[in-house]
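Peer 1: quick one: sequence plus predicted model below, questions after.
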Amino acid sequence: MDTLGIHDDTAILSSESKSKINEEQRKTQFSKGVDIHDSLQSTTETTPGRSLSITQMTAEYQASVDFLSHETLGESSLQLSEENQNGLDLGSDNFTVNLKAKGLQEFPKDILKIKYIKYLYLDENLIKSFEGTDLGDLLGLEILSLQDNGLSSLPPEIQLLLNLRILNVSHNQISHIPKEISHLENIRQLFLNNNYIENFPSGLESLINLETLDLGKNKLSYIPDTLSSLKNLSTLNLEYNKLTMLPKILCFLPKLISLNLTGNLVSSLPKEIRGLKILEKLLLDHNKLIFLPVEIFQLFKIQELQLADNKLEVISHKIENFRKLRILMLDQNLLQEIPENISHCVMLECLSLSDNKLTKLPKNIHKLKNLRKFHINRNNIVRIPEDIAYLNNMFSLGFSGNIITDVPIEIKNCREITKVELDYNKIAYFPVGLCALEHLYYLSINGNYISEIPVDISFSKQLLHLEIKENKLLIFSEHLCSLIKLQYLDLSKNQIRKIPSSISKMISLHILILRCNKFETFPIEVCALTNLQVLDISENQIQKIPSEICNLKGIQKLNISSNQFIYFPIELCQLQSLEELNISQTNGRKLTRLPQELSNMTQLKGLDISNNAIREIPRSIGELRSLVSLNAYNNQINSLPPSFLSLNKLQQLNLSGNNLTALPTGIHNLSSLKDINFDDNPLLRPPMEICKGKQLYTIACYLQRADERDEKILEKIFKIVANNITEANFQFLCQKLNLVISETDMSTKSTVSLSERVQQALDRWKMDSNNLSSTALRDQLTRALTMIGAYEIMDKITALKLFTCALKF
């Protein structure tokens, strides 16, 4: 487990790198203006005093998913736009109420009577029903959004909202839609996704003006033939249901533009699919398709076709009919080849063929002049053809997980490329053609056989992210030091032993990963990287940390696990900016102690000291006020210091595999603690069965009750001693307990009974020892009684112990 999260570099990229990434994302959207849905969403100025037209309504409400590639598509449910939820300028007679995320537990009845409302947003509340709501107060309502509440049903009175055009009750617990919904004749967009609907709602067939219907992520297994009456339906989402076939009736919706059946159990498509003459988007990822009917290739207007994660073995040569296709996703199938005439799909911008059985690229692929994103990862591709140079609009190229031995120099002509992934191939020489790509900012070439970095890398001045892990590098090349804009560098799992002093030129470097190399001493040259924020030098043979590490003024995450430290490097305690430290020794030399100076790292949020031989936690641990996560499993820790209970921000604690026999009663004070693990400890207080549930409340309750019981037992022991001890033994007991008998005690000896004097003395002893628990006091007292030979009293105390142990607790 990567407790430091050091491979997640996105959080600390500079503004320059973010602008490059944003540029790539803009390119990824593939000229959105082509999508008819996006054209409908252009903002139109609303004339005061007039109702919104359907086009304007669609502009306010995001009626369809962004027309993106598979990797950037995200969740395909259709949601309200932020602009509309914040309230638009809708004219003098229009009124919007936005009560999003206000903690409402019921429908706000009172506010509805204030003014004539057209647009009502109650998303992300706790509303469970319409109980007590008079929907007659909302007759003018045009948009009602109750997304992400606790609704289990809609009331029949929903039929009163005759002017309703948009209804969003997605992300609720609805299992049934009333048939009265059929009266909403003006409704254009209906969002019922992410509910528990098992049967297709009766009454929907009457909504003849419906344009968008979202029933995604429900439990539907059947679509009725009556759906064909929805002649105006243009967008239909049925993703992640239980459909085993594409219902033929869907093929008779004349205006359908977008159809989403992702995540069902569809094994075949009907030949009637050819009837969807104007279909532009068809999503069938994660189904059971084994072939495509030839009729699908009559969808001449298709622009986006997603068929990832099916069982397709062949794609017909008739794919050439898709002259308007822009996005084609065929990942995770069983394809062994792609037909050559895919080159006729000249509008194609995104082609993803990863995780198939392809051995070569289709001929004439260079004719796809508009191709911008081409991923063919994890196949059996042997070579990249030279004519790839003609794809001069390409910006993202993925060939990871193949058996490629080299990259043609001609790739330098793909001048727009910004991102290249060539991981886990058989490349022996660094592809110098990539060094000529002036826009390349991300290069990953892990898991190859590269042993040398060419001088050409010096020309890649624009590189921000470079990964060359799991190769055959023997040295940290000085040529890398010319990359003054580089922010992320991963050279882990090579055979590097030292770092050149010229690394100081890499002034932009934020993340440096040198894990699992051949370092025997800490590379002091790294300490010159004053902007370094993350350093991973784990799984090496380092024994000491130089004092110069204090020069890393901005270091936030440090992983030095699995090395050969003789003792905890106290030099680390100088790092005031450090937030996460991993010194776990799974494969390294075990540490036996932690220094008290650890408390100097006041910004520390995550500490991993697991898999060592540490016997105790420093007394000053409580000064780490920012600590959120502590992993100390597989050590020899036998107790927790009192200051441990001061870690008020601690959320995650793993102390499994230690020698703990008791937990402190005050552990309930760690109010932020959510994730705990005390497994594999010889715990007696509380016993292990109490801790197995990993619930702090249960543990705290047990400890509180145990304290109350121990207090009562101690009081009974005091009474046994007071009622049975002799004068002579009392004197000896006071000596053993270091109890001083004052002159006042001596003067009252003749007037106060022995039992009263003993009780008073023991109470005073208890008060003076308030830092000890009742159990500790009891043990100390019984030892003293044994030493003075008060065996009769000990017999009575033993009987009391046996009795209390026999009681169920």
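Peer 2: Looks like it arrived, so ask away. Note that the coordinates shown come from a computational prediction; the quantities given were computed from them, not determined experimentally. Numbering: from 1, shown residues only.

Peer 1: contacts, neighbours, all on C-alpha from now
Peer 2: Fine.

Peer 1: now do L604: how many residues are near it, please.
Peer 2: 24 (other Cα atoms under 10 Å).

Peer 1: quick one: S396 from K426, how far?
Peer 2: In this structure, S396 lies at 21 Å from K426, with Cα to Cα, to the nearest Å as the measure.

Peer 1: same check, this time on N193
Peer 2: Plainly put, N193 is 46 Å away from K426 if you go by Cα to Cα.

Peer 1: of those two, which one has the most company?
Peer 2: In this comparison of N193 against K426, neighbours counted by other Cα under 10 Å, the higher total goes to N193 at 27 against 18.

Peer 1: another one to put next to it:
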Amino acid sequence: MSRLKGVAGRDPRAGFRAERGDCGASVPQGLLKAARKSGQLNLSGRNLSEDCSLDHCEMALYMSKIGHELIIVKLPQCVWRINVDIPEEANQNLSFSATERWWEQTDLTKLIISNNKLQSLTDDLRLLPALTVLDIHDNQLTSLPSAIRELENLQKLNVSHNKLKILPEEITNLRNLKGLYLQHNELTCIPEGFEQLSNLEDLDLSNNRLTSVPASFSSLSSLVRLNLSSNQLKSLPAEISGMKRLKHLDCNSNLLETIPSELASMESLELLYLQRNKLHFLPEFPSCKLLKELHLGENQIEMLGAEHLKHLNSILVLDLRDNKLKSVPDEITLLQSLERLDLSNNDISSLPCSLGKLHLKFLALEGNPLRTIRREIINKGTQEVLKYLRSKIKDDGPTQSDSVTETAMTLPSESRVNVHAIITLKILDYSNKQTTLIPDEVFDAVKSNIVTSVNFSKNQLCEIPKRIVELKEMVSDVNLSFNKLSFISLELCMLQKLTFLDLRNNFLNSLPEEMESLIRLQTINLSFNRFKILPEVLYRIPTLETILISNNQVGSVDPQQMKTMENLITLDLQNNDLLQIPPELGNCVNLRTLLLDGNPFRVPRAAILMKGTAAILEYLRDRIPT
């Protein structure tokens, strides 16, 4: 009570200056001093929502009482007046060195006040006319002040994750604006005159309540990236094709039943996201020669024809999962640049053998009623499926080896070994036997035959059979999943032609350093083990393209080492113990698939994760400290 009485009894003419600093406990003097020199002030997550001392009278002016908690809901005046008022230390007649002359201060150009509890901004915003970056994301703003029109130098404005229902018309005065981030608000419409933002390059309106996009958007001729995902759009204006520089268009999670044919004339378009809509037909893209990624998952598309594929000369990623496709045309071979094809959860019963001619790095087929490819081949991964399809191109009919009965080739001691698979498919298969060791007769059955794949999955193995080293000159795929392995023996590390290694569902918590000798390894599956960190040796295998390490206890990854893995395109870290995702992971721009669901971190939020890898990486890059 004595503190509050002291506050009430002060002379109101004394202004806002506190006895021990002009901003009280919320903004350290050191930060203000540094900001006057650098022109940058970062007050992100300054614990402004925590209980603060009332030793300084100005704190009472910026707090409102909610239960027993004192929440700062307005920005202290000293922030707005940083370039106007004389610093507190100057009033104390302190001497200044040549590097600390307050009168030579730099105008504030970058202000970050994100991750607080701010409910409003005042018109004092106009006191910072030199601002080029204003970041206010993750607050509780319901409106923006009209004075924002006076920030004529502003180039980046981030007001995402607030509670905005409307935008002030004055925002259209920001003619130098290049990046405008309004995602995760409650916007239902766009103000008139928005097209005046002619320098805008990046516009994010995702996760709002928009039901339409103004045709005037076509005047945003500088726009490179437009995110309209997670709204209530039922259509797109044909005029959208007027955005001649647009490279990235995200319309995921809307109510689109069709898209305008004019969209196909957007020559600069590289990334198009149309997932989770109500599309029945796959559009044609005759002019989109640069299109690299087309995401059409979770729609109602029933047919994929040659006319849909013939213009996609540059396509790298084609996502058609969760649709109603019944077949894949032979013309799929037109997509010679294609690296990732997702056909999972459709109604496809057979695949054209010509698919094997593509140089795919990732092919998803789960959830289809496929009858022409055995499940065990699909489970072995992309390269094995492609190899199988290629072999079918050559096989017009049954081969001579197919006509040889297994009994004629099998000695009594080899009765449990599938010699037919060894001869025709080059697979040494001794899986699902629930055995604790692999009998010698299994390796003896190989004889002089060439074996490229080994499948010892679904047994009770506690160690890798030592005789596997006998196959080191030929084996490329090894499946040891669903066993009881607690360590990896050095024999496995000698398989220098190994490209695919499946170790999921074991008891592993580490990998030997000798695994770096696997200089051709492309895919490793470590899911459902006991790893607490991503094994260090993996960072030193430069050929790795896919790391699957979900459902472990991984608590951290090293983004700096990860960045050196230039071939890594898939990283599955789902269902681990990651408390935070390092922002520097966003620099791993080669990643096409980054899966992070099921971890206890708070950011990125689930809404960001749903938008896919590109959005996650961009979000992380934006959070890298400058």
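Peer 2: Okay, I see it. Here the structure is a predicted model, which means the values were calculated and not measured.

Peer 1: contact partners for the counterpart of I273 of the first structure in the second structure?
Peer 2: Counting by TM-score structural alignment, I273 of the first structure lines up with I148 in the second structure. I148 of the second structure makes contact with D123, L125, R126, E170, I171 under the criterion Cα atoms under 8 Å, 6 or more residues apart in numbering.

Peer 1: equivalent analysis for A308 of the first structure, please.
Peer 2: The neighbours of A308 of the first structure, taking Cα under 8 Å, 6+ apart as the test, are L284, D285, H286, M329, L330, D331, Q332, N333.

Peer 1: and which of those is nearest P224 of the first structure?
Peer 2: Within those, proximity to P224 of the first structure (Cα to Cα) peaks at L284, which comes in at 19.9 Å.

Peer 1: from I136 of the second structure, how far out is the equivalent of the closest one over in the second structure?
Peer 2: In the second structure, L284 of the first structure lines up with V159, judged by TM-score structural alignment. Counting by Cα to Cα, the gap between V159 of the second structure and I136 of the second structure amounts to 5 Å.

Peer 1: same deal with E69 of the second structure?
Peer 2: With the distance defined as Cα to Cα, E69 of the second structure ends up 23 Å from I136 of the second structure.

Peer 1: whereabouts in the second structure does the helix ranked longest in the first structure align?
Peer 2: Determined from DSSP state H, the single longest helix within the first structure is helix 696-724. With the alignment judged by TM-score structural alignment, no segment of the second structure is matched to helix 696-724 of the first structure.

Peer 1: kindly report the same for stretch 306-315 of the first structure.
Peer 2: Stretch 306-315 of the first structure lines up with residues 181-190 of the second structure when matched by TM-score structural alignment.

Peer 1: returning to what we had before: the match of L284 of the first structure: neighbouring residues, count only.
Peer 2: If you count neighbours by other Cα under 10 Å, V159 of the second structure ends up with 24.

Peer 1: now swap in the one 10 residues further on and tell me
Peer 2: As a burial measure, the neighbour count of E169 of the second structure was computed by other Cα under 10 Å and equals 15.

Peer 1: which position in the first structure aligns with it?
Peer 2: Following TM-score structural alignment, the counterpart assigned to E169 of the second structure within the first structure is V294.

Peer 1: go ahead and confirm its match touches S316.
Peer 2: Yes - V294 of the first structure sits in contact with S316 when judged by Cα atoms under 8 Å, with a separation of 7.4 Å.

Peer 1: now T775 of the first structure: how far from Q576 of the first structure?
Peer 2: Note on T775 of the first structure: its distance to Q576 of the first structure, by Cα to Cα, is 40 Å.

Peer 1: now do K20 of the first structure
Peer 2: When Cα to Cα is the yardstick, K20 of the first structure and Q576 of the first structure sit 32 Å from each other.

Peer 1: what about L205 of the second structure, neighbour count?
Peer 2: As a burial measure, L205 of the second structure scores 23 neighbours (other Cα under 10 Å).

Peer 1: before we move on, the earlier item: now the match of stretch 306-315 of the first structure: how far from the chain's centre is it?
Peer 2: Using Cα atoms, centre = their mean, to the nearest Å, the distance from the centre of stretch 181-190 of the second structure to the centre of the chain it belongs to is 22 Å.

Peer 1: what's the first-to-last distance across that stretch?
Peer 2: Rule used - Cα to Cα; the end-to-end distance of stretch 181-190 of the second structure is 13 Å.
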